[in-house]
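Participant: Predicted model and sequence follow; I will ask about them next.
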Amino acid sequence: MTAASNIALRPDPDTEGGPPRGFFKSRYGSTSLRVGVATTWLSIIVLLPLAAIVWQSAGGGWEAFWMAVTSNAAIASFRVTLTISFAVAVINLVFGLLVAWVLTRDEFPGKRVVDAIIDLPFALPTIVASLVMLALYGPNSPIGLHLQHTKWGVGVALLFVTLPFVVRSVQPVLLELDREVEEAAASLGASNRTIFSLIILPALLPSLLSGAGLAFSRAIGEYGSVVLIGGAVPGETEVSSQWIRTLIENDDRTGAAAISIVLLAISFVVLFVLRYVGSRAARRQELEQ
């Protein structure tokens, strides 16, 4: 065997027994760079604005903050906002699951068109949605249903803009479910209700809770879709986002920031709790499997 062959067959000390020298350093160095860039972007887009609004809400001190969030108008707007938003989230939880089920498990003419329409509220400007609601449910309603300046009108507008959250959260999970497990349970005599409650629903619970949390959070901060159909009637249809607008028009930016902080805190707590419950349910299901 020639010397060249011996050199060719000799193990490379940089690669023998593992990856090349510097592989992990390069790999984790690039990971650190990606994490740094992502964190910087998140800070610029999300954290800095949040810090700014917290700073502005604290401009008048704790007493001014407390007076702003406990005024009669603020309490009334919180009550209207949270009540309607909770009802909207529950309704979308049920009908969002139904729509996702139909799009996933059923075949019918125009299915792709319906699937595309689901995302329409994401693309449609919310003020346009308010105009649509006013044309359909306003004083000149073509269907004879007058919901302007009522809680029902606000609820319908919020249902329109929040429906995609539940549908798009549940749909991928339904597509990935193992149909063989359902067929095996059916062959053993399990009813459709039993299969749904014991096999399908536990698998869908994390995504259902996540979608409902997103729908609720979107609803409590919605403004454009309710501004015309709601009418901002104090104590009846005036949601917190409209009260914030009123405070800004009255040059009370500190009060407006204080109301915004409360809505942000409620939204964060709801999302955190629902996702925690959902992750616990998903972990329990994995252990059972």
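Facilitator: Here it is on my side, so go on.

Participant: going forward, measure contacts and count neighbours with C-alpha atoms only.
Facilitator: Will do.

Participant: Neighbours of Arg112, how many?
Facilitator: Neighbour count for Arg112, taken as other CA atoms under 10 Å: 11.

Participant: Show the contacting residues for the residue nearest to Ala58 when sequence neighbours are not counted.
Facilitator: Nearest residue to Ala58 in three dimensions, chain neighbours excluded: Phe65, at 6.7 Å (CA to CA, 6 or more residues apart in numbering). Phe65 makes contact with Ser57, Ala58, Thr254, Gly255, Ala258, according to CA atoms under 8 Å, 6 or more residues apart in numbering.

Participant: Let me have these in JSON lines, extended by distance to Lys25 and neighbour count.
Facilitator: Shown next, in JSON lines, are the contacts of Phe65 (distance: CA to CA, whole Å; neighbours: other CA atoms under 10 Å):
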{"residue": "Ser57", "distance to Lys25": "45", "neighbour count": "23"}
{"residue": "Ala58", "distance to Lys25": "45", "neighbour count": "17"}
{"residue": "Thr254", "distance to Lys25": "49", "neighbour count": "23"}
{"residue": "Gly255", "distance to Lys25": "50", "neighbour count": "26"}
{"residue": "Ala258", "distance to Lys25": "46", "neighbour count": "25"}
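
Participant: let's bring in a second one:
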Amino acid sequence: MRHRRVLPGLPLTLGVTLFYISLIVLLPLGALVYKAASLGPSAYWQIVASERAVASYMVTAGSALAATLFNVVFGVILAWVLVRYEFPGKRLIDAMVDLPFALPTAVAGIALTTLFVETGWIGQFLAPFGIKVAYTPLGIMVAMAFTSLPFIVRTVQPVLEDLDPALEEAAQSLGGSDARIFRQVILPLLAPALLAGTSLAFARSLGEFGAIIFIAGNQPFETEITALLAFIRLEEYEYQAAAAIASVMLIIAFVMLALTNLMQARALRYMSRG
């Protein structure tokens, strides 16, 4: 008896998938690359290597790296608490993790700015210590960390839920300390998911725009991100320059994702051998 498939066969599903990817992903990226390539090597390099553009790369990449590293630590702790402990308000906190996905980024930027200005609910307590968040690079990091945190938590959380408690119990019976058990038993099992979440969080931080422009101050060479510089070039009708600047961030994102996938594949192979 021939098994009846619930979904259509490979030719139809593959065709629909390729059509969707081409329409939503490849076509816009192809247009971006084509527009940037129409400049020619000399003009392209002059735009992407300009002093202002390089400064925006440094601000964007540096802030994204700092926000991602913060989220790796805080996100793992948050996922651990949500999985391993029961406490009042747990469901509310778990739901709030997804808030950056549902909240428009512009609204998030306005809310963060309101909180962290010197007269804001949080900023007023930081000001006496000389800590200024709004309109500084630190504000950019805060906005990036806010919008990218769910990627870490939601990739690590399912792995923690599926971990076999017998592994930890065996390690404890052998005299392993809590820190050593986490480092040598739990962390290697989390590594593939953590790498995936880290790459997604970093890529999201690189491309974030709405949540940043309100809190950053947008000062060239200081708090101007690359996405804003590309937007400024669009407003000036310099479409090729905007495409060239955007292509740099696209290349960085692709290289980062490729390296992360390579590291993730090696971690999976290491786990399978173990």
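Facilitator: Yep, it's here. This is a predicted model, so every value here is computed, not measured.

Participant: Could you get me the TM-score between them?
Facilitator: TM-score of the superposed chains, computed with TM-score structural alignment, normalised by the length of the second structure, equals 0.93; 267 aligned residues with a CA RMSD of 1.8 Å.

Participant: quick one on the thing from earlier: tell me the one of the contacts of Phe65 of the first structure nearest Thr246 of the first structure?
Facilitator: Distance ranking of these against Thr246 of the first structure, using CA to CA, places Gly255 first at 10.2 Å.

Participant: aligned partner of the closest one in the second structure?
Facilitator: In the second structure, Gly255 of the first structure lines up with Ala241, judged by TM-score structural alignment.

Participant: swap in Ser71 of the first structure?
Facilitator: Checking TM-score structural alignment: Ser71 of the first structure goes with Ser50.

Participant: quick revisit: which helix or which strand is home to the match of Gly255 of the first structure?
Facilitator: helix 239-273 (DSSP states H and E).

Participant: From the chain's centroid, how far away is that helix?
Facilitator: 12 Å (CA atoms, centre = their mean, to the nearest Å).

Participant: any idea how far Leu177 of the first structure is from Leu201 of the first structure?
Facilitator: Leu177 of the first structure sits 11 Å away from Leu201 of the first structure, going by CA to CA, to the nearest Å.

Participant: gap between Leu163 of the first structure and Ile266 of the first structure?
Facilitator: Taking CA to CA, one finds Leu163 of the first structure at 20 Å from Ile266 of the first structure.

Participant: So the two - more neighbours on which side?
Facilitator: Using other CA under 10 Å as the criterion, Leu163 of the first structure and Ile266 rank with Leu163 on top: 26 against 16.

Participant: Tell me the residue in the second structure aligned with the more buried one.
Facilitator: By TM-score structural alignment, Leu163 of the first structure lines up with Leu149.

Participant: If you count contacts, what does the host helix or strand of Val167 of the first structure end up packed against?
Facilitator: Element membership for Val167 of the first structure (DSSP H and E) is helix 151-176. Under the contact definition 3 or more CA pairs under 8 Å, 6 or more residues apart in numbering; DSSP states H and E, helix 151-176 of the first structure sits against helix 72-105, helix 111-118, helix 120-123, helix 126-137, helix 201-220, helix 227-230.

Participant: between these, which gets nearest to Pro49 of the first structure?
Facilitator: Closest approach to Pro49 of the first structure among those is made by helix 201-220 (17.9 Å; CA to CA).

Participant: what's the average distance of the closest one to the second structure?
Facilitator: Mean deviation of helix 201-220 of the first structure from its aligned counterpart in the second structure after superposition (mean CA distance after the TM-score superposition for the first structure): 0.7 Å.

Participant: sorry, back to before: tell me which residues in the helix holding Ala241 of the second structure are buried?
Facilitator: Buried residues in helix 239-273 of the second structure, counting neighbours by 16 or more other CA atoms under 10 Å, are found at 239-250, 253, 256-257, 260-261, 263-264, 267-268.

Participant: do stretch 177-191 of the second structure as well
Facilitator: Ile181, Phe182, Ile186, Pro188, Leu189, Leu190, Ala191.

Participant: Need those in CSV (columns: distance to Met96 of the second structure).
Facilitator: Shown next, in CSV, are these (distance: CA to CA, whole Å):
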residue, distance to Met96 of the second structure
Ile181, 30
Phe182, 26
Ile186, 26
Pro188, 28
Leu189, 26
Leu190, 23
Ala191, 25
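
Participant: farthest-separated two in those residues?
Facilitator: Spatial extent of these (CA to CA) is set by the pair Ile181 and Ala191 at 14.4 Å.

Participant: Identify the residues contacting Ile47 of the second structure.
Facilitator: Ala53, Ala241, Ala244, Ile245.

Participant: Against Ala230 of the second structure, how distant is it?
Facilitator: In terms of CA to CA, Ile47 of the second structure sits 11 Å off from Ala230 of the second structure.

Participant: Same question for Glu86 of the second structure.
Facilitator: From Glu86 of the second structure across to Ala230 of the second structure, the span is 46 Å (CA to CA).

Participant: Show me what Ile215 of the second structure aligns to in the first structure.
Facilitator: Per TM-score structural alignment, Ile215 of the second structure is aligned with Ile229.

Participant: Same check on Leu39 of the second structure?
Facilitator: Under TM-score structural alignment, Leu39 of the second structure pairs with Gly60 in the first structure.

Participant: Thr237 of the first structure reaches Val154, doesn't it?
Facilitator: Yes - with contacts counted by CA atoms under 8 Å, Thr237 of the first structure reaches Val154, the gap being 6.9 Å.

Participant: re earlier: what residues are up against the closest residue to the match of Ile215 of the second structure other than its chain neighbours?
Facilitator: Closest residue to Ile229 of the first structure apart from its sequence neighbours, by CA to CA, 6+ apart: Gln148 at 4.8 Å. By CA under 8 Å, 6+ apart, the contact list for Gln148 of the first structure reads Leu134, Tyr137, Gly138, Pro139, Leu228, Ile229, Gly230, Gly231.

Participant: This completes my enquiry, with thanks.
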